[in-house]
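Visitor: no FASTA, just this:
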């Protein structure tokens, strides 16, 4: 037997130079507990809803921290959780150039704001349009850390009318009370990176993979205890309504944790959605139409006044956002985020059993497809919305909505199985299979 490899796979990846992004930074004076000004480097972020300060700087300034009434989740794009804030501080800061102008703000305390800004030091010698004096950050092009992040409302309070532009790919200089801010994209001269990975495959390994690929055994996978619990829960709690509609319940874990408050988080996400609407009126029209269709079709209902004051652990507010797909017949889809964290640091999806995978594997589907001379396929439109949710459990599927910012935000709840909830795929397929078994004598050829 030879140990020599019989074949090899070589993968090569090349990275082309990308544009470096300069985010506006400023050296500001922040006053400590004794009223003394300390120079700090701040990042001006016109997309952030809140101001932030690093915990190490709070200790250095000896500032008094205040405990938040609820934990505040810090989320990035698509609601991805990046940090959780439990405390805040009151900051007083001023400009080095205009010390008479002072700004008071509340900042959330987090361990780390980010890395260095910019990501790498840049050559600014050819940017002749950028002033040599009066810069908000004289070392804006040097890769150094920041310890304060100022939000969008601070950004609009500090900017002035002056604007200096260079060539097309040069950063822009914006006048502000802190001095001239510099931001934008610029070409980088980084060398191209190449990565080469070489993997040798022995003959024995290839034969093992071949037999695994060709294996068409119909062995039933053993279910885990949690999957068995989910199956048992479905069989015990699912009912058929008089009109033939299946009604299911959410399969919570036996050791269900405290959900905590989710309305605060959902409210912030909804206000962010409204800001997006203010910049895209067409998106707002489509989104509002989709919400109204859910109401008209009976999939969504307003929360009854008698259930306004349900305890936090018995209700969950789903943040929602649009996803556009031009190739689809339904170009806009509302996505509900049941993975968003509450004040206790858990989400609805973490509390639910997901159930076993009920779909056939791809090999079985392809063989069944090729078995017949003329195969047919069908797509059930909005399949989840044909399955009703048990009334008390609809409170775990609440959303916030209003047609116009001038109106009061109202509470609604989804009456059907909802896309984005962890248990929904299992419940939908299980209901289809159960329906087929119930109707097999009536439609034997189906």
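Guide: Sure, I can see it. None of the values given here were measured: they were computed from a predicted structure.

Visitor: only C-alpha atoms for contact and neighbour calcs from this point on.
Guide: OK.

Visitor: secondary structure element for residue 93?
Guide: Using DSSP states H and E, residue 93 maps to strand 81-95.

Visitor: helices and strands around that strand, which ones?
Guide: Packing partners of strand 81-95 (3 or more Cα pairs under 8 Å, 6 or more residues apart in numbering; DSSP states H and E): strand 25-31, strand 66-75, strand 102-110.

Visitor: quick one: buried residues of stretch 320-333?
Guide: 320, 321, 322, 332 (16 or more other Cα atoms under 10 Å).

Visitor: now, which of those residues lie within strands?
Guide: Among the buried residues of stretch 320-333, DSSP state E puts 320, 321, 322, 332 in strands.

Visitor: From the buried residues of stretch 320-333, pick the one nearest residue 153.
Guide: residue 321 (22.7 Å; Cα to Cα).

Visitor: next up, a second structure to put side by side with the first:
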């Protein structure tokens, strides 16, 4: 009996591989309905910029402030970085640049209304093998004040965006001589965070970045931050909403192929290979 079950499993895997890229795509109805609802109620366009709300779980547990643990860990990060003054300076420069570009802001009045959620996020440096940017700042939205306390990420919807069909990408990839990969600079940070949700993204840093003994200053995000479990979904929903609102031939091509990475390039003559590369309409 065990052998028959194993044979059925192997046969099922075989047919899945055989039908890869051929079988009809399933409709992710639940995801699409939720995305449309979020786009209509959670994303707005104000003063030349998209503003997004955090997608909170219904009846999520009470979110603690995490102020004490965030303060302690920030002091620990400062003490660690003071041993490497160049990294401490670079850390401060990154935050100063983010403030200058409107991604974060200082909080002068720490008072908040009773209905306002307040939460502090821990952050720490991660070294990079780069001469220009030796470190990057990582924000920990999964930090717990106690073993049983909920985290910010646990209170937010973890809705992964639907990925593009890998088989179609690979097929189109093979029909061209060159492939181009692009990236949106600071994609998350270029989406504004709704004012009602900004106070759950508070964090501490030095009031004087050049003085590791200076008092801690409270900041908060004005943009969608890298580290929140819902950020990829917010980015995906914002891009698709923007494309849907500005329909044209180019956006139709993106919707029909890949909207997170455009792998289609027109056929052209290459001086290197001296050959025409044509993509069949069935693949497009």
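Guide: Yep, that arrived. As the structure is a computational prediction, the values presented were derived from the model and not from experiment.

Visitor: Would you tell me which of the helices and strands packed on strand 81-95 of the first structure gets closest to residue 280 of the first structure?
Guide: strand 66-75 (21.8 Å).

Visitor: Okay, buried residues for that closest one please.
Guide: For strand 66-75 of the first structure, using 16+ other Cα under 10 Å, the buried residues are 70, 71, 72, 73, 74, 75.

Visitor: just stretch 175-187 of the second structure next, same as before
Guide: Under 16+ other Cα under 10 Å, the buried positions of stretch 175-187 of the second structure are 175, 176, 177.

Visitor: In JSON lines: those residues, plus distance to residue 71 of the second structure and secondary structure.
Guide: Output for these, formatted as JSON lines (distance: Cα to Cα, whole Å; DSSP: H, G, I helix; E, B strand; the rest coil):
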{"residue": "175", "distance to residue 71 of the second structure": "54", "secondary structure": "coil"}
{"residue": "176", "distance to residue 71 of the second structure": "53", "secondary structure": "coil"}
{"residue": "177", "distance to residue 71 of the second structure": "53", "secondary structure": "coil"}
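
Visitor: closest to residue 47 of the second structure among those residues?
Guide: Among those, and counting by Cα to Cα, the member closest to residue 47 of the second structure is residue 176, at 40.2 Å.

Visitor: so where in the second structure does stretch 104-122 of the first structure end up aligned?
Guide: Following TM-score structural alignment, stretch 104-122 of the first structure has no partner segment in the second structure.

Visitor: between the strand holding residue 93 of the first structure and strand 102-110, what angle do the directions make?
Guide: 160 degrees (axes from the mean of the first three to the mean of the last three Cα atoms, to 10 degrees).

Visitor: so where in the second structure does strand 81-95 of the first structure end up aligned?
Guide: Using TM-score structural alignment, strand 81-95 of the first structure pairs with nothing in the second structure.

Visitor: ok, and for that strand, which residues are buried?
Guide: Neighbour-count burial for strand 81-95 of the first structure [16+ other Cα under 10 Å]: 84, 85, 86, 87, 88, 89, 91, 92, 93, 94, 95.

Visitor: same deal with stretch 141-155 of the second structure?
Guide: Buried residues in stretch 141-155 of the second structure, counted by 16+ other Cα under 10 Å: 141, 142, 143, 144, 145, 150, 151, 152, 153, 154, 155.

Visitor: three-state assignment of residue 223 of the first structure?
Guide: Going by DSSP: H, G, I helix; E, B strand; the rest coil, the secondary structure assigned to residue 223 of the first structure is coil.

Visitor: How about it, nearest residue that isn't a chain neighbour?
Guide: Nearest residue to residue 223 of the first structure, sequence neighbours excluded (Cα to Cα, 6 or more residues apart in numbering): residue 356, at 7.0 Å.

Visitor: A strand includes that neighbour, no?
Guide: No. Counting by three-state DSSP, residue 356 of the first structure is not found in a strand; it is coil.
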